[in-house]
Structure formats: structure tokens, C-alpha cells
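In: Below is the sequence, then the predicted model.
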Amino acid sequence: MQVQEAFKALSDPTRRAIILLVKDHKKSAGEIVSQFSSTNATISHHLAVLKEADLILDERDGKFIYYELNSKTVNDLIDWLKALKRTK
């Protein structure tokens, strides 16, 4: 996991919104796009950034691509942040 890439990906509000959309259930690209006023190309770019940061996983099923949260990367980030916390 590259912490810098993950935080850079999460710095964008649209990408954070996408993460929230896929945190509980897989969503198709079309389902994700329908939640935003942005173009398909813009959302596709955001998905690519999240995928590159290993924050989401994709799975092709026929002509559809489904996205879901990569909980391992999220847990690694949480563990990294917890390690920063001072103990008294």
C-alpha cells in the first residue's frame, strides 16, 4: 500500500463520495455514474485514480464492470493512522 497515493486519491470529494457508494455493496459503473452530474469520462477517471491507489477493486461480469471497496487497503490505512497516535 502506498499511503501517499491513497491520501491523494481521497483528497477529492467526488472520489470520497464514490468510496461511500461502494463501501457496502458492489456497484456497476453505470450505477456510480448515475449518482453524479459529471460526465462518464470524469467518473471513469475518478474510478481509475481510486483503483490505482488500490482503494477499490473492479470485477468484470459480461459487459458490466462492478466496483467495490478494497477493505484491506482501508484497514491498512487505519492501522497506519493508529500508529501515529501517541500513547501516554
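Out: In hand now; what should we look at?

In: make it CA atoms for all contacts and neighbour counts henceforth
Out: Noted.

In: Surely residue 46 is in contact with residue 15?
Out: Yes - using C-alpha atoms under 8 Å, residue 46 is in contact with residue 15, at 6.0 Å.

In: So which residues of this protein form strands?
Out: Using DSSP state E, the strands of the chain run over 27-28, 56-61, 64-69.

In: here's the one I want to compare it with:
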Amino acid sequence: MNEAFKALSDPTRRKILDLLKEKDRTAGEISDHFNISKPSISQHLKLLKHAGLVQDEKQGQFIIYSLNLTVFQELISWAFSFTEKKEKEGEN
């Protein structure tokens, strides 16, 4: 989970995740939304993939990137565990 938080700390990577929330995309389609080099976008995608936030699938000569919703569900569940504890304390 630490890698996921590290990946989420960067605004460029968060913007990439926002783009993938809309639809699956190739690295080229993602890079069209930024004024940074394609190798930089590839590095960001590599970090997102390493953190488990995105997955990729080769389709012909393209690699399609998509969100890995399982990791997001784990992060949300972890975050909600804090509110559950507060609610239980309030019941006592």
C-alpha cells in the first residue's frame, strides 16, 4: 500500500489516473494530455503499474492501460476503517 500512496503523491500521476477513469488508453493517448516527454509519461506509468494502480494489456502493437480497481477498493476500505473506529467509540 505504501507504493500506492507514493504513486498518488504526484499530480501528473493523479491526472493520468483521472484520464484512465474516463476510459482505457494507450501511452500515446495519455501523453497527448501533457506537455512532458513520452519517456516521462512512460516512467509515470511504470510507477503506477508497480504500485498496482494500473494494469496493461498488449493489443496488437499497442499497450492499453486501465485502472486496477481492486487496489482502489483496498485503499478505500483502509481509509473507511478509520471512520468505523470513530463510530464504534461514539457508541460506547
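Out: Here it is on my side, so go on. Small disclaimer: the values here were computed from a predicted structure and weren't measured.

In: Okay, helices next: where are they in the first structure?
Out: 3-10, 13-22, 29-33, 40-52, 71-84 (DSSP state H).

In: a markdown table for those, including mean neighbour count?
Out: Shown next, in a markdown table, are those (neighbours: other C-alpha atoms under 10 Å):
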| stretch | mean neighbour count |
| --- | --- |
| helix 3-10 | 16 |
| helix 13-22 | 17 |
| helix 29-33 | 16 |
| helix 40-52 | 17 |
| helix 71-84 | 13 |
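
In: Looking at the ones you listed, spot the one closest to residue 63 of the first structure.
Out: Across the helices of the first structure, residue 63 of the first structure has its closest neighbour in helix 29-33 (10.7 Å, C-alpha to C-alpha).

In: out of everything not next to it in sequence, what's closest to the one residue sitting closest to the centre of the second structure?
Out: Nearest residue to the geometric centre of the second structure (C-alpha atoms, centre = their mean): residue 53, 3.8 Å. Excluding its sequence neighbours, the residue lying closest to residue 53 of the second structure (C-alpha to C-alpha, 6 or more residues apart in numbering) is residue 68, at 5.2 Å.
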